[in-house]
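> can you look at this prediction? I've put the sequence above it.
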Amino acid sequence: MTTPSEQAQRQTDEQQDPGLKTIMSERRQLLNLAYRLLGSLADAEDVVQETYTRWYAMSRAEQEAIESPGAWLTKVAGRICLNLLGSARARRESYVGEWIPEPLPDPAEWIAGAAGGAGVDPADRITLDESVTMAFLVVFESMTPAERVAFVLHDVFRYPFAEVAEIVGRSPAACRQLAS
């Protein structure tokens, strides 16, 4: 429940920035993208925060010149993830033993259709979800950062290769090869 002062603050924010609701509606997708690329919820939240920082660092005129703010935010988040994956810190880290992904706070927000169908055993759904997650993580560990970004954007989020090419900084043909 929100207090009257929080409601007044929200109305003031929306009056100062009419596109705030549109921009903030992209948060879940950006967080989803960054988590799938990085494998860490903390790093994903940092990427989303940095993406919003870059958005609000632009002038109002620059923001209004962008035709699709959601696409711009996704492009920036993808590039930040790519930079993070290629950074010296990421290359220095090595895992001892089997790498286990960190748990997500609320799986219902991450899995489309988490309610499942009628008559399906919830234990089977959990087992399948864990198996798929582990398979993705094994595949991601063998990929380069650019391959990860191309794969996730194209195969998971259904971005066309032309847009993936802009984000990765390569040609569409090279992105097709990366995603394959």
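The structure has been received and is ready for your questions.
> when you work out contacts or count neighbours from here on, use the C-alpha atoms and nothing else.
Will do.
> can you show me the helices along the chain?
According to DSSP state H, the chain carries its helices in the segments 4-16, 20-24, 27-38, 41-57, 60-65, 69-86, 88-92, 107-110, 122-141, 145-151, 161-168, 172-179.
> turn those helices into CSV, including mean neighbour count.
Below are the helices of the chain laid out as CSV (neighbours: other CA atoms under 10 Å):
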stretch, mean neighbour count
helix 4-16, 12
helix 20-24, 12
helix 27-38, 21
helix 41-57, 17
helix 60-65, 11
helix 69-86, 20
helix 88-92, 10
helix 107-110, 12
helix 122-141, 13
helix 145-151, 24
helix 161-168, 19
helix 172-179, 17
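> this is the other structure I want to compare:
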Amino acid sequence: ITSSDSCSVADYRTLQERFGSLFRIINAYGVTEAAIDSSFYEEELAKLPQTGNVPIGKAWLNAKFYIVDAHLNPVPIGVLGELVIGGVGVARGYLNRPELTEEKFVDSPFAAGERLYRTGDLARWMEDGNVDFIGRIDNQAKIRGYRIETGEIESQLLRVEGVREAVVLVRSDANGQKALCAYYTPDTGA
């Protein structure tokens, strides 16, 4: 099982070609707030797109996927929206973080009594019922499995004496490994 927000088609093809006759290879997606892995993609190589990333698939049995606009209205097939997750695996919230809990965990307009987790992930429905992960709605980055809020790093840099402006970006090297890069403008008085 490969589990993250994205898996390149090239990497998935390599896994399938080398090990597909020996093992089932599944591309999964999930977030900690909704029972880690919430979806799976397991299709024949012929059904894969030629480039880009492998779809994150369909929701597991105990999870429900919705792709919505900013007002939690469902969007049609092919239209970008926020992926929200429902089902029994959705957490109750964040410990000692009531404001963040209120923002991310919302009542479902689709099923009475159900709570949804707003992932902040941009996605779209595909014609075949699979979900295509596109990226983030906000500036959150995932590097080696860790969620990083680049804005929080920028605000800490701005607290350093002599720093007037700061920006933090995620860059990828030639091997596709992500790293944080911080840029700043010094205070002219420093």
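That came in fine, so what should we check first? Given the structure is predicted, the values throughout are model-derived calculations rather than measurements.
> any idea what the TM-score is?
The TM-score (TM-score structural alignment, normalised by the length of the first structure) is 0.29; 90 aligned residues with a CA RMSD of 5.3 Å.
> contacting residues for the closest residue to Val164 of the first structure other than its chain neighbours?
Excluding the flanking residues, the one nearest Val164 of the first structure by CA to CA, 6 or more residues apart in numbering is Ala150, at 6.1 Å. Going by CA atoms under 8 Å, 6 or more residues apart in numbering, Ala150 of the first structure touches 164, 168, 175-176, 178-179.
> and Ala150 of the first structure, how far from Ser5 of the first structure?
According to CA to CA, to the nearest Å, Ala150 of the first structure stands 44 Å off from Ser5 of the first structure.
> next one: Asn32 of the first structure
For Asn32 of the first structure relative to Ser5 of the first structure (CA to CA), the value is 31 Å.
> what about the helices in the second structure?
Going by DSSP H, the second structure shows helices at 9-19, 98-104, 150-157.
> isn't Gln140 of the second structure up against Thr150?
Yes - using CA atoms under 8 Å, Gln140 of the second structure is in contact with Thr150, at 6.2 Å.
> okay if I get the contacts of Ala150 of the first structure as CSV plus distance to Ile23 of the first structure?
As requested, those are exported to CSV (distance: CA to CA, whole Å):
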residue, distance to Ile23 of the first structure
Val164, 21
Val168, 22
Cys175, 27
Arg176, 29
Leu178, 30
Ala179, 28
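> which one of those residues is nearest to Tyr56 of the first structure?
Set against Tyr56 of the first structure, the nearest of the contacts of Ala150 of the first structure by CA to CA is Val168 (22.8 Å).
> before we move on, the earlier item: between the helices of the second structure, which one is nearest to Ser172 of the second structure?
helix 150-157 (15.2 Å).
> can you give me the buried ones in that closest one?
Neighbour counts over helix 150-157 of the second structure (16 or more other CA atoms under 10 Å) mark 150-151, 154, 157 as buried.
> and those residues as a markdown table, adding distance to Pro98 of the second structure?
Shown next, in a markdown table, are the buried residues of helix 150-157 of the second structure (distance: CA to CA, whole Å):
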| residue | distance to Pro98 of the second structure |
| --- | --- |
| Thr150 | 22 |
| Gly151 | 20 |
| Glu154 | 24 |
| Leu157 | 26 |
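> in the residues you listed, find the pair that's most separated.
Across these, the longest distance by CA to CA is 10.7 Å; it joins Thr150 and Leu157.
> isn't Ala179 of the first structure right up against Glu147?
Yes - counting by CA under 8 Å, Glu147 is a contact partner of Ala179 of the first structure at 5.8 Å.
> how near is Leu20 of the first structure to Leu33 of the first structure?
From Leu20 of the first structure over to Leu33 of the first structure the distance is 20 Å, taken as CA to CA.
> now do the strands in the second structure.
Using DSSP state E, the strands found in the second structure span residues 2-3, 27-29, 39-41, 58-59, 63-68, 81-87, 105-107, 115-125, 131-136, 140-143, 146-149, 163-172, 178-186.
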